[in-house]
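# this is the structure alone, sequence omitted:
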C-alpha cells in the first residue's frame, strides 16, 4: 500500500486533490494493517484505541479521491468538505465518548454510507471522469471495483467481530481477527497480481505515446466526425447548453457516445469536456470584447453553470481571468 501511495503521489496526470485523497486512503490502509499486526503478533494492546480512528477515514478518503476525478476543476465543493469534516468529528466523538459500545457500529455505518456513494460512481459514463484519459478508464473502473470489494470485506470483518464479541468475548474475536487478517493479505496479494500488470501496461502505453506523439491511430472517420461535430457546435451553438452531454451529441450525430469521445481525444487531443469548454471560452471572449454584459451573465450565456469552473477554464486557455481579459 505504501509503495502504491508513493507511485500515485508521483503521477502528474492525476489532479492534486485526487492524489492527496487516494494517497491518504492507501496510507490509512497501511497504518491500519500495521496497527492490527502490532496487536495480534506483538501483543501491543493499547493500539486498539487508534484502530477505529484510522478505520473511519479509510472509506471517506477513498470516496473523495474517486469523486474528485468527476469534477471539472478537480476541486471538492466547500459544502462537501464541511459535511465530511463534521461527519468525522461526530464519528470520533461517538467512538471516544461511548467506547467500546459504539466503536464497531460507527465504523460499519460510515463504511456502508461511503460504500453506497462509491457504488453510484460506477454508473457514471466514461466522459464524466473528466481527468482520466480514455486509455486509463478501464484501469480506473477496475480500481474502483477493487476498492468497493475491499470496503465490503471491511464491513464483513467489523460485523463479524461485533457479533462474535457480543456472544463469545475477546478470545474468539482475536482468533477471528487473525483469520480475517490472513484473508485480507490474500485479497491484497491477488489484487496486486491483477493490478500491477495493468498499471505496467498503462505505463508502457504512456511511454509509447511520449515516443510516438500519438496515443492511437487517427483515422479519416475521426476527422470526418470531428468536422461534423464542429459544424454542429459552431452552427447551432450547442455548447451554450450547460446540460450538454456526450450522449446527447452522439444521438444528434447518429453515432455512439464513445466514438465522439475517441474522436475528440485523438484528433483534438483533449477530452470531451475540455473540447466543449473551448467553444464556451471563445464565445465568452467575444462577449467580453464586444458587450458590456456582467461577467456572471457572460458565464451563463457561454454555457457554464459554475463560476469557479468558468474562471478555471478561462485562465487555463487564456492565461487571464475574465476581468483581466476585458481590461486588456
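Done, it's in. Keep in mind that what you see is a predicted model, and the values were worked out from it rather than measured.

# could you use CA atoms for every contact and neighbour count after this?
Noted.

# my guess is residue 70 meets residue 124, correct?
No: counting by C-alpha atoms under 8 Å, residue 124 is not a contact partner of residue 70; they are 9.0 Å apart.

# more neighbours: which of the two?
residue 70 (21 against 11; other C-alpha atoms under 10 Å).

# spatially nearest residue to that one (excluding sequence neighbours)?
Closest residue to residue 70 apart from its sequence neighbours, by C-alpha to C-alpha, 6 or more residues apart in numbering: residue 129 at 4.5 Å.

# let's check: the centremost residue of the chain is which one?
Closest to where the C-alpha atoms of the chain average out (C-alpha atoms, centre = their mean) is residue 66, at 1.8 Å.

# show me the contacts for it.
18, 22, 118, 144 (C-alpha atoms under 8 Å, 6 or more residues apart in numbering).

# and of these, the nearest to residue 192?
Each of the contacts of residue 66 was checked against residue 192 using C-alpha to C-alpha; the closest is residue 144, at 14.2 Å.

# alongside the first one, take a look at this:
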C-alpha cells in the first residue's frame, strides 16, 4: 500500500493551481470562478481517490463517484463564459450534472461509468466546437489573453479525452475483478495529472502577474486609442457581429467605455454606432464589387440587423443604392 499516494500530491497541486487561477483577470469574472471550480473538483476528487486506495477510507465513495460529472461542464463553461452565448448556460449545464448525480445516488451506480464517459466525450466535443470559432469569438476575454485561451481549448479537450480513456480502462479493470491493475492505472494516471497540475501552476502564476497591454490600458492620446480600436476591428472583423456594442469593444480593448467613446468622437467626429457602421459599409462595398451575393445577404453578412438600415446608411455614404453601386464603373464607386 502506498504510504503517500500520488493522488494526494495531485490534490495539493490542483489546490495551488485553482488558488492561482482565482487571481487571474480573464476579462469576465465568471471565467475565473469556473476555472478555479474545475481545479477544485480535480483536487477534491484526487483527495478522495487517495484516501480510498491509499488509506482504505471508503465512507466518501458516493461523492468521489459523482464529482467527475462536474469536471467537463466546469471546464467547458469556463471558456463558454467568454463567448456571446454564455448568459444562461451555467445553471443549465451544472443543473444537469447535479440531476445526474442525484439520479445515480437514488437509482444506483450501475450506469455511472458510461455516464461519466459520455460527459467527457460530449464536453470535449463542445470545447472543440468553441475552438473552431476562433479567438475572436471570445469577446469577453481580455484582448491579449484571447489567443492563449484559444490554444488552451485544445489542451482542455485533450485532457477530457485522456480522462475518458483512463476512467474507462479503470472501470473495465474493476469489472474484470483486476483490482491491483486498476490501482496501478490510477497511479499512472496520477503521474499524468501531476504533470498537468505543474504546467497549470506555472501558467496560472504567470497570468496572475500579467497586466493589460500598455497601449490598451490607459492611452493618453485619443488618436492612439482610436487607432488601437481601428486596428483591432480590422484584424478581428468583430464589426460583422450584429450584437457588437461599445461595452463589448471597450472590454476587448480593456479601456473604460467613456474613454473609447470620447476618443472616437474627438478623433473622427462620430459616435460608436457610426464608427462601426463605417467598417460594415466598407465590407459590404467590397462584397458588392467582388461577388454576386444578393444585396440582402450582403447586408446580413456585413453586420446590419435590418435591410432598411443598411440601405439608408449605404445611400448616405456612397450617394447611391447598393444595386446602383454594384452596376457603376469602378472609378465612380466613391468612398472606400
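Yes, it's here. As the structure is a computational prediction, the values presented were derived from the model and not from experiment.

# now the TM-score, please.
Comparison of the two superposed chains (TM-score structural alignment, normalised by the length of structure 1) gives a TM-score of 0.60, and 247 aligned residues with a C-alpha RMSD of 4.5 Å.

# which pair of the contacts of residue 66 of structure 1 spans the longest distance?
Across those (C-alpha to C-alpha), the longest gap, 14.2 Å, separates 18 and 118.

# more crowded one of the two?
residue 18 (26 against 22).

# give me the range in structure 1 that the strand or helix carrying residue 44 of structure 2 lines up against.
Per DSSP states H and E, residue 44 of structure 2 falls inside helix 29-55. Under TM-score structural alignment, the match for helix 29-55 of structure 2 in structure 1 covers residues 16-42.

# distance between the matching stretch and the chain's centre?
18 Å (C-alpha atoms, centre = their mean, to the nearest Å).

# in that stretch, what counts as buried?
Neighbour counts over stretch 16-42 of structure 1 (16 or more other C-alpha atoms under 10 Å) mark 16-33, 35-40 as buried.

# for stretch 100-117 of structure 2, same thing?
Within stretch 100-117 of structure 2, the residues that qualify as buried are 100-101, 104, 112-113, 115-117, counting by 16+ other C-alpha under 10 Å.

# also stretch 228-235 of structure 2?
Buried-residue list, stretch 228-235 of structure 2, by 16+ other C-alpha under 10 Å: 228-229, 232-233.

# what helices and strands are in contact with the one helix or strand residue 259 of structure 1 maps to?
Per DSSP H and E, residue 259 of structure 1 falls inside helix 257-263. The contact analysis (3 or more C-alpha pairs under 8 Å, 6 or more residues apart in numbering; DSSP states H and E) places helix 257-263 of structure 1 against helix 220-236, helix 246-253.

# so which of those helices gets nearest residue 283 of structure 1?
Among these, helix 220-236 sits nearest to residue 283 of structure 1 (C-alpha to C-alpha), with 10.0 Å.

# list the helices and strands the closest one packs on?
Using 3+ C-alpha pairs under 8 Å, 6+ apart: helix 220-236 of structure 1 touches helix 257-263.

# name the next helix or strand following the helix it packs on along the chain.
Using DSSP H and E, the helix or strand that follows helix 257-263 of structure 1 in sequence is helix 272-290.

# so what touches that following helix?
Contacts of helix 272-290 of structure 1 with the rest of the structure, by C-alpha under 8 Å, 6+ apart, involve 72, 127, 130, 233-234, 239-240, 246, 260-261, 264-265, 268, 293, 295, 298-299, 301-304, 313-314, 317, 322, 325-326.

# go again with 7 Å.
127, 130, 239-240, 261, 264, 298-299, 302-303, 314, 326 (C-alpha atoms under 7 Å, 6 or more residues apart in numbering).

# the inter-axis angle of that helix versus helix 246-253?
Here helix 272-290 of structure 1 runs at an angle of 80 degrees relative to helix 246-253 (axes from the mean of the first three to the mean of the last three C-alpha atoms, to 10 degrees).

# list the buried residues in helix 272-290 of structure 1.
Buried residues in helix 272-290 of structure 1 (16+ other C-alpha under 10 Å): 272-281, 283-285, 287-288.

# burial check on the closest residue in space to residue 157 of structure 1 that isn't next to it in sequence, number of neighbours?
Of all residues not flanking residue 157 of structure 1 in the chain, residue 180 sits nearest, at 6.9 Å (C-alpha to C-alpha, 6+ apart). Residue 180 of structure 1 has 18 neighbours, counted by other C-alpha under 10 Å.

# how about residue 13 of structure 2?
24.

# any residues touching the particular helix or strand that has it in it, and which ones?
Secondary structure from DSSP H and E places residue 13 of structure 2 in helix 6-21. Here helix 6-21 of structure 2 makes contact (C-alpha under 7 Å, 6+ apart) with 32, 36, 39-40, 42-44, 46-47, 49-50, 187, 190, 193-194, 197-198, 200-201, 204-205, 208.

# ok, now which ones touch residue 74 of structure 2?
34-35, 37-38.

# need those in a markdown table with distance to residue 220 of structure 2, can you?
Shown next, in a markdown table, are the contacts of residue 74 of structure 2 (distance: C-alpha to C-alpha, whole Å):
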| residue | distance to residue 220 of structure 2 |
| --- | --- |
| 34 | 35 |
| 35 | 34 |
| 37 | 38 |
| 38 | 39 |
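
# go through these and name the one nearest residue 248 of structure 2.
residue 34 (20.7 Å).

# what lines up against residue 177 of structure 1 once you look at structure 2?
So residue 177 of structure 1 corresponds to residue 186, using TM-score structural alignment.

# endpoint to endpoint, stretch 1-19 of structure 1 covers what distance?
Using C-alpha to C-alpha, to the nearest Å, the end-to-end distance of stretch 1-19 of structure 1 comes out at 14 Å.

# show me what counts as buried in that stretch.
1, 5, 8-9, 14-19.

# closest to residue 159 of structure 1 out of those?
Of the buried residues of stretch 1-19 of structure 1, the one sitting nearest to residue 159 of structure 1 (C-alpha to C-alpha) turns out to be residue 1, at 23.9 Å.
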